[in-house]
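Engineer: My questions are about this predicted structure, shown below with the sequence.
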Amino acid sequence: MRGPHNIIRLVRTGATLERTGAMKVILDAYDAPPLLRAVARTLGRPFMWLGYRGDPAMPPATRALTALGPAYIKFGQILSTRPDLVGNDLAEQLRVLQDKLPPFPTALARAEVEKELGQPVAELFDEFGDAIAAASISQVHQARVKASGELVAVKVLRPGIERAFRRDIDAFYFAARMVELFAPGARRLRPMDVITHFDGVVRGELDLRLESAAASEFAANTNGDDGFQLPPIKWNLSARRVMTLGWADGVALGDNAALDAAGHDRAELGERVLRLFLMHALRDGYFHSDMHQGNLKVARNGDIIAYDFGIMGHIDEYTRRVYAEILFGFIRRDYRRVAEVHFEAGYVPADRDVDEFARALRAVGEPIFGMDASHISMGRLLAYLFEVTERFGMETRTELILLQRTMVVVEGVARSLNPHINIWEVARPVVEDYIKQSIGPRALAKDLARTALVMARFGPRLPGLVQGALIAQAHPTPPSQRPRRSWLALAALGGAIAGAALLALVEYLA
């Protein structure tokens, strides 16, 4: 049904990429094989007149994606977080994409609010201004709540954006299939995986209830963090296509002159924004993945305010511990231990040589530590580290790529506030504290206690399990079944006993 539409859309896409000069940039970034280049030229050059011209002042890739519309802009933004897929140069180009699209009419925004919240705007807000920011998926309005007079930010999805994205994503899937069909060598670029990842991210951003939930979880995690605050979610004024938050009143973190005029200590702010990011990534495993200056303000009391929670990063506890040990090893310049952690975690195949890997890691770390303190970069270290681990057979880990990309952005923010900041001096106490809390006897006892609690949940089943094990001994069953029953009963019984003992130990240690 959608085949002809997808073909037409892809022809126009190819024509736009060719007309703006982006086609060569993309093919070079992917090191595309000759057949794929020929297919791209076939789609682009003969129909170049169908392509959008875009803004000639922009770099080719951003010029093309901006001209093609919201879905393509969002696609570029997401790809900018995956230098492992598009290369560092193209990722850098895509990173400058700005969410500065023409806003849709305020009357349409008011209609969306009334439809979603079930009441006239005049009954909900005393004031509802024109859009103050317009992005690829939504735009934001400043408003004043009628009941309380509180100033709020109201985020509203673009009308029809779901249908527009669905149409373009169908075309993206079609293109990925064509790439795999006509250029089997390009399958290593995982085009279908890339589009599937994009599809999942967009589906999440097209339901503002999910972003509201992300903001709520982030607020719960960071509630006790000194010098940090988030605008509260107004759940009674939020729905699937509308999200309302308290107004973030403060000075933009990127406006150094205004920060100085307000009497804020920029050096301290730079250290704090870096510490906060590391705390959230290591302690909580849940971090803001878009912490650039446009999403950060400084309140009158000096608190850093973060907003826009469309992209959040998540790292499971095991990966956090591995990441912390790797960072800590580099901080201490213990490259052998860094290598061992990679092998212990299964990141590098066991048949590789650990000593050779440690030497490769030393080649990564020593040049960085030889730099002036103001030039030491954790983001650069992670980028080099991924290059080395890839050579030793480590598979790409998406969550660490996102972490590294965010680390680069946060370092950029910190250095814009204080060019002489020593990243490692700021990071060391955060990493050391996490190591103390998560790796050691106390952490081991807590882990075992949590495991025992799960096992103890089988308590009500213990009598039946033990009875079944005894019957199995008296009346032998096939070997494939007998050990499983016996071990299950033994594990449950051991879990119940261990649970009680370890809970007592944890309480003692606490």
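Structural biologist: Yep, it's here. No experiment lies behind these values; they were computed from the predicted model shown.
Engineer: hey, let's count contacts and neighbours off CA atoms from now on
Structural biologist: Fine.
Engineer: any idea how far His264 is from Ile300?
Structural biologist: One thing to correct before we go on: residue 300 is Arg, not Ile. With distances taken as CA to CA, to the nearest Å, Arg300 is found 9 Å from His264.
Engineer: Looking at the two, which one has more neighbours?
Structural biologist: His264 (19 against 13; other CA atoms under 10 Å).
Engineer: Quick check: closest non-adjacent residue to that one.
Structural biologist: Spatial nearest neighbour of His264, chain neighbours left out: Gly302 (6.7 Å); criterion: CA to CA, 6 or more residues apart in numbering.
Engineer: take the one below as the second:
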Amino acid sequence: MFRTLRSLYRLSAIAICFARHGALSPFEAALSNAGIAPVLLFGARILFGRPIDGRRPGERLAAALSELGPAFIKLGQVLSTRSDLLGEQVAADLAKLQDQLPAFSAFEAKSRIEDELGASLSELFAQFDDEPVSAASISQVHFAVTAPAPDFPDGQPVAVKVLRPGIEERFQADIDLLLWVAEMIERTQPKLRRLKPVEVVRTFAATVRIEMDLRLEAASASELRDNFEGDPTYRVPVIDWSRTARRVMTQERMIGIPMDDGPAMREAGLDVDEVLTKAAAIFFNQAFRDGYFHGDQHPGNMTVGFDGAIQVVDFGIMGRLDRKTRFYLADMLLGFLERDYMRVAKVHVEAGYLPQTQSLDEFALALRSIGEPIQGRPLHEISFATMLGQLFSIAETFDMEVQPQLLLLQKNMLMAEGVSRQLNPTLNIWTLARPLIEQWMIENRGPKARLEQGIVDFLDVIERGPAVLKNVDRLVSHLAEGGLKLDPEALRVINRTGSNWWLWIIIAVLTAALLFR
């Protein structure tokens, strides 16, 4: 009861803020239909609303979230990946949400650094800039120069990220509220359950937890750096682990040209098309080769070194694609390019995305409506990110569950395409990675690769067979000892099934011996 009253009080303040900005429209219908405080929404609109200005709904929503503070700014950035939930235009407007906030004092930053690292600032750094270079929703960054340390060179220019004081408590309170709202929506609106509001909030909470433990962000940077070891085209900063803790992270300082500043690149003697070729290869290698990608690759987090290498910072949001999902994406893209929409539909069934109750023919027809408009068009006019977004938009019609990892990938594809077209409007960034894509498809989705994968899966079944049999034997023994009362005929069937397992394993082993002798 106390949680409900507290949540309603906070929700009323949020509704008033939304009403002042005319930002209720993206959520009002869903909340009212769910029976969540419709009186609060109506009262806020009447008492605190004002005439709607010329801004789009997404722009007004972004302004309201900015006013509500750090947790809601971060939520807006996460929601920018959910075009299926809010629509493409609102999601695009939220993607522009800036989290440049007033900085907290240098005194507080220095105190936190000393508390976290257990040493005085003068022992840690030979120089520390009081003025932060950026102040975001969760943390702010100061430039510094290292003092002597065992694991990091003396006099090394570094960037020091420090969590905002009290940010963890404020975020937890807001996440509790958002979880309460999401639970109410799922409880009262079955039609909205496919959007997984509770899972969205929990994903948001998990993302924030990673961002609030800077050791985890440092580990993400380290993994990404290892993936590109020896690749001169992509630079991930070295982490100074001796000056990194839960609320402080120190990393190599990256200086370069903003990723979207074409004139500055040309002035520095860099070939913009060559930079885009590197960026396309990096994106492909992260998503398909490694299945681990930077989840927030906007121009503010990416620069180009004066040697032409792509440089990246801010590893709070990272995405993973397992092997099955990467195969799904490759097969889907190939099917669209070959206009084989039935194959694309079957790929969705094989991946478990399209429910068995849905018509395959009708889904293939819907896919045709997405794929045909791109046929015959110049490649620089085709947006694969938009095509993926349109695929998400038909998900509700076919009762398909949302795949959060693909939504994050699509957001990054949109960012990459936007930067590419800003630098060279006649170029399609994905054509630059075509040789890599073709080679990957041959190695992973060609006939030989499919045969090899089938053999691997077959051997995996054989390897797991004894463990499965052991569990079956335990179950049969448990049932025979009276652990669960079954009809005698049912028990005989179970015993027969167990015997058949042994037969199939023997056949599999003999077949494997013939294949690999």
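Structural biologist: Structure received. Just so we're clear, the structure is a prediction, and the values are computed from it rather than from any experiment.
Engineer: tm score of chain vs chain?
Structural biologist: Once superposed, the chains reach a TM-score of 0.85 (TM-score structural alignment, normalised by the length of the first structure), with 491 aligned residues with a CA RMSD of 3.6 Å.
Engineer: What's the separation between the residue nearest to His264 of the first structure and Glu271 of the first structure?
Structural biologist: 13 Å.
Engineer: between those two, which one's more packed in?
Structural biologist: The residue with more neighbours, out of Gly302 of the first structure and Glu271, is Glu271; 22 against 18, by other CA under 10 Å.
Engineer: Could you find the counterpart of that one in the second structure?
Structural biologist: In the second structure, the residue matched to Glu271 of the first structure (TM-score structural alignment) is Thr277.
Engineer: And the strands in the second structure, which stretches?
Structural biologist: Assigned by DSSP state E, the strands in the second structure fall at 125-128, 134-135, 139-146, 157-163, 234-235, 248-252, 257-258, 292-294, 302-304, 310-312, 318-320.
Engineer: okay if I get these as JSON lines plus mean neighbour count and distance to Glu350 of the second structure?
Structural biologist: As requested, those are exported to JSON lines (neighbours: other CA atoms under 10 Å; distance: least, CA to CA, whole Å):
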{"stretch": "strand 125-128", "mean neighbour count": "18", "distance to Glu350 of the second structure": "55"}
{"stretch": "strand 134-135", "mean neighbour count": "18", "distance to Glu350 of the second structure": "45"}
{"stretch": "strand 139-146", "mean neighbour count": "22", "distance to Glu350 of the second structure": "43"}
{"stretch": "strand 157-163", "mean neighbour count": "24", "distance to Glu350 of the second structure": "44"}
{"stretch": "strand 234-235", "mean neighbour count": "20", "distance to Glu350 of the second structure": "35"}
{"stretch": "strand 248-252", "mean neighbour count": "24", "distance to Glu350 of the second structure": "43"}
{"stretch": "strand 257-258", "mean neighbour count": "20", "distance to Glu350 of the second structure": "42"}
{"stretch": "strand 292-294", "mean neighbour count": "23", "distance to Glu350 of the second structure": "23"}
{"stretch": "strand 302-304", "mean neighbour count": "23", "distance to Glu350 of the second structure": "36"}
{"stretch": "strand 310-312", "mean neighbour count": "23", "distance to Glu350 of the second structure": "36"}
{"stretch": "strand 318-320", "mean neighbour count": "20", "distance to Glu350 of the second structure": "20"}
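Engineer: Kindly reformat those as CSV containing distance to Leu214 of the second structure.
Structural biologist: What follows is these, written out as CSV (distance: least, CA to CA, whole Å):
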stretch, distance to Leu214 of the second structure
strand 125-128, 19
strand 134-135, 16
strand 139-146, 10
strand 157-163, 8
strand 234-235, 20
strand 248-252, 6
strand 257-258, 24
strand 292-294, 16
strand 302-304, 19
strand 310-312, 16
strand 318-320, 14
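Engineer: what ranges do the helices span in the stretch 351-500 of the first structure?
Structural biologist: Here the stretch 351-500 of the first structure has its helices, by DSSP state H, counting those that start in this stretch, at 354-369, 378-391, 398-417, 423-438, 441-456, 462-474, 482-509.
Engineer: most tightly surrounded among the ones you listed?
Structural biologist: Comparing the helices of the stretch 351-500 of the first structure by mean neighbour count (mean count of other CA atoms under 10 Å), helix 398-417 comes out on top with a mean of 21.
Engineer: Geometrically speaking, which residue is the centre of the second structure?
Structural biologist: By CA atoms, centre = their mean, the second structure has its centre lying nearest to Leu408, at 3.7 Å.
Engineer: and the closest residue in space to it that isn't next to it in sequence, what is it in contact with?
Structural biologist: Spatial nearest neighbour of Leu408 of the second structure, chain neighbours left out: Thr81 (5.6 Å); criterion: CA to CA, 6+ apart. Residues counted as contacts of Thr81 of the second structure (CA atoms under 8 Å, 6 or more residues apart in numbering) are Ala91, Ala95, Leu407, Leu408, Gln410, Lys411.
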